[in-house]
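sequence plus predicted model, see below.
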Amino acid sequence: MGKALKRSHIREAAFLLIFEKMFRDDSCDEIIDSAKDADEYDFNDEVCRIFKAVTEKAEELDSIISEYSEKRKVNRIGKVSLAVLRLAIYECLYEETVPTSVAISEAVVLTEKYAFDTDKQFVNGVLGSFSRSGKIPEKNIPEKSRGDEE
């Protein structure tokens, strides 16, 4: 599981695990094991770390989502959009090497791929409001690690 993956692939694989967890009461490890058994997509330790961290912080992340989602309560947000929002807000708050702008633009890309057009506008709106809130910690990202090449 030490395979080198691009950051966008890590993000998408983590999203898929987060999304799957919404439908199952299984532990994170059980979901990871069944994803390995199914061999549906590549993932590594970084994917598992992010998946577990987002799952552990789901309540905190949902609280932030509800603060910036003026149109829908968290329980009324589609599961794809909710999984994308949890992941993006987690990355904005806790992933030191991920610029906020990259977390948001990649969230929109995932939403475009897995959800409806109206969901894309909704996710972009929530993340835009959140990014303007001033609640995202300042990150010292070295120039060479900016962007999504890793």
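Sure, I can see it. Residues are numbered from 1 along each chain as shown.

can we go C-alpha only for contacts and neighbour counts from here?
Noted.

show me the contacts for the most centrally placed residue in the chain.
Centroid-nearest residue in the chain: Leu87, 1.8 Å away (criterion: Cα atoms, centre = their mean). Leu87 sits next to Phe15, Val54, Ala107 when contact means Cα atoms under 8 Å, 6 or more residues apart in numbering.

switch to 6 Å and redo it
With contact set as Cα atoms under 6 Å, 6 or more residues apart in numbering, Leu87 has no partners.

just the element for it, please.
helix 79-94 (DSSP states H and E).

burial check on Val102, number of neighbours?
Using other Cα atoms under 10 Å, Val102 has 17 other residues around it.

which stretch of helix or strand covers it?
Residue-wise, Val102 maps onto helix 100-114 under DSSP H and E.

now the next helix or strand after that helix: how far from the chain's centre is it?
Remark: after helix 100-114, the chain's next helix or strand is helix 117-131, criterion DSSP H and E. In terms of Cα atoms, centre = their mean, to the nearest Å, the centre of helix 117-131 is found 13 Å from the chain centre.

then stretch 92-111?
A distance of 8 Å separates the centroid of the chain from that of stretch 92-111, by Cα atoms, centre = their mean.

measure it end to end?
Terminal residues of stretch 92-111 lie 17 Å apart, using Cα to Cα, to the nearest Å.

okay, one more to line up with it:
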Amino acid sequence: MSNVSKRILARRAAVQILYQSEITGVPADKLVDEGLVPEEAKANEYARELVCGVSAHRAELDRAIGESSQNWAIDRMPVVDRSVLRLAVYEMRYVDDVPQSVAINEAVELAKAFGGEDDSHRFVNGILGRLARLSESEQDVAAEAPTEEASEGVAEAAPAEIPTMGILSDFKPAEADSAENVE
């Protein structure tokens, strides 16, 4: 069995365990440790990593999901969708060798397979897409920010540009006009 197939099965098992945890109120990592999972959800090492990771970061994952969902409190979401979203957001943020696009695609497939609503996969895709765009824009901002070393010795930051709102967009200083006429 290929590594990809093992990961797909691991995600399926992890979602089942996370779902069972929500329904029973037993912590997911405890379900795994004590072997209290259905036979089809027997966890391989990657599934165990996912379940334990989601459990350890659940509050942060829920906060990110809640901020990205429009008009949906996380506790109002269907349990399966919530489990799929937590798993995907964990992979997007903490599993370096899984590209965001793969985490999203796998989550959409899980939502199609397990989701109780006809639109579960669209709902999951929408929230994860928003999170991915937000993550990309945060990375762009971080990449553009000056490093601490680069800013050492600089007494004062350059003044910010003042937005003109288009009022001065056609304004050219006199020197610019004469320089254009010379050429």
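Okay, I see it. All of these numbers come straight from a predicted model, not from anything done at the bench.

circling back: and the residue nearest to the centre of structure 1, how far is that from Val108 of structure 1?
Applying Cα to Cα to Leu87 of structure 1 and Val108 of structure 1 gives a distance of 11 Å.

cool, and Tyr94 of structure 1?
Applying Cα to Cα, the value for Tyr94 of structure 1 to Val108 of structure 1 is 19 Å.

who has more neighbours, those two?
Legend: neighbour count by other Cα under 10 Å for Tyr94 of structure 1 and Val108, higher for Val108 (24 against 16).

how near is that one to Asn124 of structure 1?
Counting by Cα to Cα, the gap from Val108 of structure 1 to Asn124 of structure 1 is 6 Å.

shouldn't Phe51 of structure 1 be in contact with Ala13?
No - taking Cα atoms under 6 Å as the definition, Phe51 of structure 1 is not a contact partner of Ala13, at 8.7 Å.

what about the counterpart of Leu85 of structure 1 in structure 2, neighbour count?
If you follow Leu85 of structure 1 across to structure 2 using TM-score structural alignment, you land on Leu85. Leu85 of structure 2 has 27 neighbours, counted by other Cα under 10 Å.

could you measure from Leu85 of structure 2 over to Ala179 of structure 2?
Counting by Cα to Cα, the gap from Leu85 of structure 2 to Ala179 of structure 2 is 59 Å.

again, but for Ala28 of structure 2
Ala28 of structure 2 is 71 Å from Ala179 of structure 2, by Cα to Cα.

who has more neighbours out of these two?
Using other Cα under 10 Å, the more surrounded residue of Ala28 of structure 2 and Ala179 is Ala28, with 24 against 9.

in contact with Glu67 of structure 2, which residues are there?
By Cα under 6 Å, 6+ apart, no residues touch Glu67 of structure 2.

and it, what's its match in structure 1?
Per TM-score structural alignment, the equivalent position to Glu67 of structure 2 in structure 1 is Glu67.

list the buried residues of the helix or strand harbouring Glu67 of structure 2.
Here Glu67 of structure 2, judged by DSSP H and E, is contained in helix 58-68. Counting neighbours by 16 or more other Cα atoms under 10 Å, one finds that the buried residues in helix 58-68 of structure 2 are Leu61, Asp62, Ala64, Ile65, Gly66, Glu67, Ser68.

tabulate these in TSV, adding columns for distance to Pro38 of structure 2.
Shown next, in TSV, are those (distance: Cα to Cα, whole Å):
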residue	distance to Pro38 of structure 2
Leu61	25
Asp62	25
Ala64	29
Ile65	27
Gly66	29
Glu67	33
Ser68	32
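
brilliant, that's me finished.
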